[in-house]
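Undergrad: no letters, just coordinates:
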């Protein structure tokens, strides 16, 4: 026979836990933070919303935002031309976000020096190597992998390997292309990259395609995506 007192105690405990959990979720805190791009520049006009709510804030010219959100809620950061990010609040009062550019946004306005143009209407110079091609030609040697990428030339400076984008003449002191590894500028040694981790490689050298990266993309841009990326 079941003990009525025990059942009553269990029921009360369950109810209290439910109420405490619900209170913790509904409890609102003030969240402030800074929104930047991958080059550490503040982003203005980013929409900051709470999942499941109509509440919204917008980042100012300094990239700063402030919003009241549930302590256990989720924030959604979005702006045209950038990849939308969702971040759990987890009772944090300060959340700094780095948004990455959405290179696949067909409506993104790209500055090409004498005006703007939608990405879908750009005449790009892009060469790519996808995961299937990498797997098929993978020898475990990172240098051989890059030598098989169209538009890329492998050169050596001492014992270290460097990359050049073919078809680009430069008046700069450096002819190094901008290398982006999983949406973050990479300046490390290329020899430390594991070819087995690489998912795809894209090479950009058209002015309208590299304008998004500013003068840093003047010598071309090499986008490396690994299997560890989102």
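TA: Received the coordinates, thanks. The structure presented is a predicted model; accordingly, all values stated were derived computationally and were not measured.
Undergrad: only C-alpha atoms for contact and neighbour calcs from this point on.
TA: Will do.
Undergrad: show me the helices in this protein, by range?
TA: 4-26, 131-137, 142-147, 207-210 (DSSP state H).
Undergrad: state the distance from residue 194 to residue 145.
TA: Remark: distance between residue 194 and residue 145 (CA to CA, to the nearest Å) = 10 Å.
Undergrad: before we move on, what about residue 105?
TA: For residue 105, the distance to residue 145 - CA to CA - is 28 Å.
Undergrad: of those two, who's got more company?
TA: residue 145 (19 against 15; other CA atoms under 10 Å).
Undergrad: which residues touch the closest residue to that one other than its chain neighbours?
TA: Using CA to CA, 6 or more residues apart in numbering and skipping residues adjacent in sequence, the residue nearest residue 145 is residue 138, 6.6 Å away. Residue 138 sits next to 145, 195, 196 when contact means CA atoms under 8 Å, 6 or more residues apart in numbering.
Undergrad: same question for residue 205.
TA: Taking CA under 8 Å, 6+ apart as the test, what residue 205 contacts is 124, 125, 126, 165, 168, 218, 219, 220, 221.
Undergrad: let's see 7 Å
TA: 125, 126, 220, 221 (CA atoms under 7 Å, 6 or more residues apart in numbering).
Undergrad: also residue 126?
TA: Here residue 126 is in contact with 202, 203, 204, 205 (CA under 7 Å, 6+ apart).
Undergrad: for these, which one is nearest residue 120?
TA: Closest approach between the contacts of residue 126 and residue 120, by CA to CA: residue 204, at 15.1 Å.
Undergrad: neighbours of that closest one, how many?
TA: Neighbour count of residue 204, defined by other CA under 10 Å: 23.
Undergrad: residue 202 touches residue 131, doesn't it?
TA: No: the criterion here is CA atoms under 7 Å, and residue 202 misses it with residue 131 at 11.3 Å.
Undergrad: also this one, for the comparison:
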């Protein structure tokens, strides 16, 4: 008899034996333990074990522990390798630098909000809308984004309403 294996990231593998069936209904069961060990970077997934030093993720409840009016202020001091500085001017925006000053011209990281590149920065998003914020700090983690990721990548997942 013919057996098929069905799998998907975050779900348990299902083995189904196929006899004379012309229609097969498959329902995958969630495997919550595997999601803790897996990080999606761009279009690929990587084992958290292999990229722990290059990816940092902060959940919304961790961000709101630091009462502030902007995401930059909430993020300040929470991730190693990420420097946030302000101009000192009232109402002036903050500058986010990942891995220090890396190239000439624009030194801001690439911001990806819910899978779409954002031309603005963290000031364009309401801190209360953020579910998770991940920072990709090295070339292997950010490679899917190409040259735009030369200064690092900030991935933001918002709460769905």
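TA: Okay, I see it. Just so it is clear, the structure is predicted and the values come from calculations on it, not from any experiment.
Undergrad: quick check: residue 137 of structure 2 vs residue 42 of structure 2, distance?
TA: Taken as CA to CA, the span from residue 137 of structure 2 to residue 42 of structure 2 is 13 Å.
Undergrad: and for residue 161 of structure 2?
TA: Residue 161 of structure 2 is 23 Å from residue 42 of structure 2, by CA to CA.
Undergrad: of the two, give the one with the bigger neighbour count.
TA: residue 42 (14 against 4).
Undergrad: which position in structure 1 pairs with that one?
TA: Taking TM-score structural alignment, the alignment pairs residue 42 of structure 2 with residue 101 from structure 1.
Undergrad: thinking again about what came up before, redo the helices of structure 1 as a markdown table? Include distance to residue 47 of structure 1.
TA: Shown next, in a markdown table, are those (distance: least, CA to CA, whole Å):
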| stretch | distance to residue 47 of structure 1 |
| --- | --- |
| helix 4-26 | 22 |
| helix 131-137 | 34 |
| helix 142-147 | 39 |
| helix 207-210 | 26 |
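Undergrad: winner for burial among those?
TA: Mean neighbour count (mean count of other CA atoms under 10 Å) peaks for helix 207-210 among the helices of structure 1, with a mean of 22.
Undergrad: out of the contacts of residue 126 of structure 1, list just those in strands.
TA: Judged by DSSP state E, these include 202, 203, 204 as members of strands.
Undergrad: identify the residues contacting the aligned residue in structure 2 for the last one.
TA: Yep, that's residue 204 of structure 1 we're talking about. Aligning on TM-score structural alignment places residue 204 of structure 1 opposite residue 136 in structure 2. Counting by CA under 7 Å, 6+ apart, residue 136 of structure 2 touches 54, 55, 56, 142, 152, 153, 154.
Undergrad: hmm, 6 Å instead?
TA: 54, 55, 142, 152, 153 (CA atoms under 6 Å, 6 or more residues apart in numbering).
Undergrad: any residues touching stretch 147-155 of structure 1, and which ones?
TA: By CA under 6 Å, 6+ apart, stretch 147-155 of structure 1 touches 161, 162, 163, 164, 165, 166.
Undergrad: one more pass at 7 Å, please.
TA: Stretch 147-155 of structure 1 has contacts (CA under 7 Å, 6+ apart) with 127, 129, 146, 161, 162, 163, 164, 165, 166.
Undergrad: from those, keep the buried residues only.
TA: Buried by 16 or more other CA atoms under 10 Å: 129, 146, 162, 163, 164, 165, out of these.
Undergrad: map the fourth one across to structure 2 for me.
TA: In structure 2, the residue paired with residue 163 of structure 1 is residue 95, using TM-score structural alignment.
Undergrad: and the second one, by the same measure?
TA: When structure 2 is aligned by TM-score structural alignment, the residue opposite residue 146 of structure 1 is residue 75.
Undergrad: what's the spacing between its match and residue 59 of structure 2?
TA: Separation of residue 75 of structure 2 from residue 59 of structure 2 (CA to CA): 11 Å.
Undergrad: coming back round to it: and the contacts of stretch 147-155 of structure 1, which is closest to residue 23 of structure 1?
TA: Nearest member of those to residue 23 of structure 1, counting by CA to CA, is residue 129, at 50.9 Å.
Undergrad: list the contacts for that closest one?
TA: Shown in contact with residue 129 of structure 1 (CA under 7 Å, 6+ apart): 149, 200, 201, 202.
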